[in-house]
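Student: Provided below for reference: sequence and predicted model.
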Amino acid sequence: MGNNMILFIESNTTGSGMKALKRTKEMGFYPVFLTNDPTRYQGLSHIDCLVVECDTNSVRRVQKKIDRFFQTDHIIGITTTSDFYLEIVAELQQVYQLQGNSPKTIRTCRHKGLSRMALDQHQVLQPKFWIVNSKIELQKISTLISYPVVVKPVDDSGSNGVKLCHDIVEVITHTQELLGVHINVRGQSTEQSVLIEEYVDAPEFSVEMFSDKGDIHFIGITQKEIIGNPYFVEAGHIFPAPLSGEQILNIKNTVIKALQAVQHRFGPSHTEVKWTPQGASVIEINARLAGGMIPELIRISTGVDLLDQQIRMVSGSSFHISESKRKVSGIRFLTTNTSGVFNGFDGVEKAREISGIEQIVITAQKGKKIRPPQNAYDRLGYIVAKGSSSIEVKKKMDEALSKIRTKI
């Protein structure tokens, strides 16, 4: 076992986590993957890394496993690509005196209610909001709410449980449903707290940045397409977003102010905003790389691999990028409008023949029960394209999508 180990505490399941393990090895480090369920990750068994099973939902038990199995001075970094393990990673980084954000910063980012309060204290533009922990608290603020509003759990991921509500009956029903969820998809206890916020009907974007030694580095802005009303499911992205220089500057400065408000000082961040007549309004801050294949779009468009940058920083190196190209790239997620049992797609090979189509990937397994999308977990696959403009990229993705039929 090498003296330059990077420990990964679980990962997301969309593929970037497995890619991170591969890249860590290729970059000359020794990847170690700690998980409570190796079967969760497609392709893990084919990756050259040490897999250690343990209760990753307990900091104490992870620390006990690390101390038992590893020479801790050989560990140069600890990280994750999963929202659900950011807080545990921050605590472990502190225990072993490794680089990272403070546990307080990560908790503020993970808990959407705490994020809202921090932004409010620093006068960052954002929607009006209320945090409720019980039906009684909801009744106390019911007369203050103007509709429609977005109701969401404070600590989930992938747009899970996020819903647009148009009256107090819908708000009460959805709030009670969320407060009744005690365990999330990773087997962790939930906060059992709900965020109710003003619905901002405006175009949505995400902003990718890296923080390093007090400096905040701007990577770019992604345009988002949202479907699934009354739910909020990301159906596609375009990078870079087609925005004016004035819009880019306003969004950039707003997000920098937001990151300073939550004291984010290390590594990647993925901040979602909406463009309003008053400027960029912050929807949420994530102390991690973007999901939804956005890092892959950035790699195709600029040549910059954000996963590499995350690994470099975790290993102790400073942030450094050098763009080698500037193209436009996009992704369109495959979804269904009907419920049933998934039996694959027709037309995928024809769609792959279209010029400019980079990838078509099917993520859903045959036999899976599918439905019209309510969260990111309901997506069935994706199309990635590149071109010289956002209009060209969208046209290529539309053409590819028109050739694909879902078999149910």
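Tutor: In hand now; what should we look at? Residues are numbered from 1 along each chain as shown.

Student: switch to C-alpha atoms for all contacts and neighbour counts from now on
Tutor: Will do.

Student: helices of the stretch 151-300 of the chain, start to end?
Tutor: In the stretch 151-300 of the chain, helices defined by DSSP state H, counting those that start in this stretch lie at 168-179, 245-261, 294-302, listed in chain order.

Student: nearest to residue 339, out of the ones you listed?
Tutor: helix 168-179 (21.9 Å; C-alpha to C-alpha).

Student: packing partners for the closest one?
Tutor: Applying 3 or more C-alpha pairs under 8 Å, 6 or more residues apart in numbering; DSSP states H and E, one finds that helix 168-179 contacts helix 135-141, strand 149-153, strand 194-198.

Student: give the buried residues for that helix.
Tutor: By 16 or more other C-alpha atoms under 10 Å, the buried positions in helix 168-179 come out as 168, 171, 172, 174, 175, 176, 178, 179.

Student: for stretch 99-115, same thing?
Tutor: Within stretch 99-115, the residues scored as buried using 16+ other C-alpha under 10 Å are 99-103, 105-115.

Student: quick one: the residue of the chain most remote from its centre from residue 137, how far?
Tutor: Going by C-alpha atoms, centre = their mean, the residue of the chain most distant from its centre is residue 143, 33.5 Å out. For residue 143, the distance to residue 137 equals 12 Å [C-alpha to C-alpha, to the nearest Å].

Student: export the helices of the stretch 151-300 of the chain as TSV, with columns for distance to residue 401.
Tutor: Putting the helices of the stretch 151-300 of the chain into TSV (distance: least, C-alpha to C-alpha, whole Å) gives the following:
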stretch	distance to residue 401
helix 168-179	33
helix 245-261	30
helix 294-302	18
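
Student: how many residues are close by the nearest residue to residue 58 once chain neighbours are set aside?
Tutor: Counting by C-alpha to C-alpha, 6 or more residues apart in numbering, residue 58 lies nearest to residue 88, which is 7.7 Å off, once chain neighbours are set aside. Residue 88 has 22 neighbours, counted by other C-alpha atoms under 10 Å.

Student: comparison target, given below:
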Amino acid sequence: MTDSTQHPWLVLVESNTTGTGRLFASTGRALGFTPVLLTADDSRYPYVAADGVAFLRVDTGDPAALAAACTGLVARAPIGAVLSSSEYFVAAAARLARQLDLPAPDPDAVVRCRNKAMQRRTLAGHPGAVRYVECSDADQAAEATRQLGGSVVVKPCFGSGSEGVRACSGPDEAAAWAQRLLAVRHNERGLPIEPRILVEELVTGPEYSVEVLDGTVYGITAKHLGEPPFFVETGHDFPAVLAPADADRLAEVARRAVEVLGLDHGPAHVELRLSARGPVVMEVNPRLAGGLIPQLVRLATGIDLIAATIRSAAGRGPGGPVTRGADHHASIRFLLLPDDGEVRTVSLDRAWAVPGVVEAVCTATAGERRQHHHSFRDRIGHVLALGETATDAASAAEAGRRAVTEALTDGPVPVVEPAAARP
């Protein structure tokens, strides 16, 4: 890092590799900060070189190393805010911000959210609570499935992006999936994982997310999921089209969940199902929404959640309007290969030709082989569309996605041998 500056630093503790990670850096710069990424491996972030983002190589798993890096930064300019857009480092960023006397969520509250078992225990008795059982072996998972009625969701206690989450229709299936999850002892970043899982009741009904910042609801997103038994998010619509009473119920249950968990500061992305018994909390994530939902919010309403999050972390308040009626509707559909295989061609021309499409991106390249994960890692791009109505936006995004997928696969995708056995 060779440049010098008098602008306050926006310290980013690791990041998403694309999407909001890049946008936090560019938005921070537009707000008068100098973004600096603290990372163990800057090569993971192509935007760092492309956008000229300053970085420091730091052991981001070591709180003392993070504090020492900030001491060096303070010698050159004040630190204005500390954040992370990475699910795995939001707690580390909160601890570091508190050490520097900067606004931040309670680190203990972030940890409660990150550990899904702790989150479930904290939310017990909340009106949107799910029935669940914590398990440490396959036999316990089978028994929990019987207790919960036979149709359940089995998931790891840690993770994001639907990684390892699966619906199971009976004790044997639940036990087999539990055994597979319990055999994994490290996450994709090499960090150790607690050998425990959750078996939860299977809740049916449409899925939504409520976007919250500093305890205030900014809007509700309608979410689209892929084929069972997995829960891969295939797209989002903002704002969700809901009866006013349903929107109020979703917002209130989300606000109360965030309050019970102690997230009185910073962003929260609350996922819920609108079931026959009312809104049920699937997860509370102590971070801004992923899946380019902040982009949808900005396009539909003009509210920039990334800028608001940075302002909040700098103690400036969210800035701008907190609530506002939607002027437009925005939708995103993700590009997903149907199975393990090879990308034949990549062409976005037909997607761009669809009226209403404002962004079409594919991160795969022709000849590249991809493995199916049944999680967010299956995404290889997206199509984003804007419309005067919800139907206009969703139809355009769907048409754009179909156009890219047809050109992308160019017929059946050849199956390659996966690295690990699939369920």
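Tutor: That came through, no problem. All figures in this text were calculated on a predicted structure; none of them were measured in a lab.

Student: can you pull the TM-score for these?
Tutor: With the length set by TM-score structural alignment, normalised by the length of structure 1, the two chains reach a TM-score of 0.93; 402 aligned residues with a C-alpha RMSD of 2.0 Å.

Student: sorry, back to before: contact partners for the equivalent of the residue nearest to residue 58 of structure 1 over in structure 2?
Tutor: Aligned counterpart of residue 88 of structure 1 in structure 2: residue 92 (TM-score structural alignment). Contact analysis of residue 92 of structure 2 by C-alpha atoms under 8 Å, 6 or more residues apart in numbering lists 13, 61, 63, 107.

Student: re earlier: a markdown table please, covering the helices and strands packed on helix 168-179 of structure 1 and showing distance to residue 319 of structure 1 and mean neighbour count.
Tutor: As requested, those are exported to a markdown table (distance: least, C-alpha to C-alpha, whole Å; neighbours: other C-alpha atoms under 10 Å):
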| stretch | distance to residue 319 of structure 1 | mean neighbour count |
| --- | --- | --- |
| helix 135-141 | 44 | 13 |
| strand 149-153 | 33 | 24 |
| strand 194-198 | 34 | 23 |
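
Student: the ones you listed: which one's closest to residue 47 of structure 1?
Tutor: Closest to residue 47 of structure 1 of those is strand 149-153 (C-alpha to C-alpha; 34.5 Å).

Student: average gap between that closest one and structure 2?
Tutor: Following the fit onto structure 2, the mean deviation recorded for strand 149-153 of structure 1 is 0.8 Å by mean C-alpha distance after the TM-score superposition for structure 1.

Student: map residue 185 of structure 2 across to structure 1 for me.
Tutor: Structural alignment (TM-score structural alignment) places residue 185 of structure 2 against residue 182 in structure 1.

Student: swap in residue 53 of structure 2?
Tutor: So residue 53 of structure 2 corresponds to residue 49, using TM-score structural alignment.

Student: excluding chain neighbours, what is closest to that match?
Tutor: residue 31 (5.4 Å).

Student: I'd like to know how many residues surround the counterpart of that neighbour in structure 2.
Tutor: Counting by TM-score structural alignment, residue 31 of structure 1 lines up with residue 35 in structure 2. Counted by other C-alpha under 10 Å, the residues lying close to residue 35 of structure 2 total 25.

Student: what sits up against the helix or strand that contains residue 35 of structure 2?
Tutor: Following DSSP states H and E, one finds residue 35 of structure 2 within strand 34-39. With C-alpha under 8 Å, 6+ apart as the test, strand 34-39 of structure 2 has contacts from 5, 7-15, 25-26, 28-29, 53-60, 66.

Student: check stretch 11-27 of structure 1 too.
Tutor: With contacts defined as C-alpha under 8 Å, 6+ apart, stretch 11-27 of structure 1 is touched by 6, 30-31, 33, 40-44, 47-49, 80-83, 291-293, 307-308, 311.

Student: of the residues you listed, buried ones?
Tutor: Neighbour-count burial (16+ other C-alpha under 10 Å) is assigned, among the contacts of stretch 11-27 of structure 1, to 6, 30-31, 33, 41, 44, 49, 80-83, 291-293, 307-308, 311.

Student: thinking again about what came up before, measure how far the strand holding residue 35 of structure 2 is from the centre of its chain, please.
Tutor: Relative to the centre of its chain, strand 34-39 of structure 2 is centred 20 Å away, using C-alpha atoms, centre = their mean, to the nearest Å.

Student: how about stretch 8-24 of structure 2?
Tutor: That offset, for stretch 8-24 of structure 2, works out to 14 Å (C-alpha atoms, centre = their mean).

Student: which part of structure 1 lines up with that stretch?
Tutor: Aligned using TM-score structural alignment, stretch 8-24 of structure 2 spans residues 4-20 in structure 1.

Student: please identify the buried residues of that stretch?
Tutor: In stretch 4-20 of structure 1, counting by 16+ other C-alpha under 10 Å, buried: 4-12, 14-18, 20.

Student: many thanks, have a good one.
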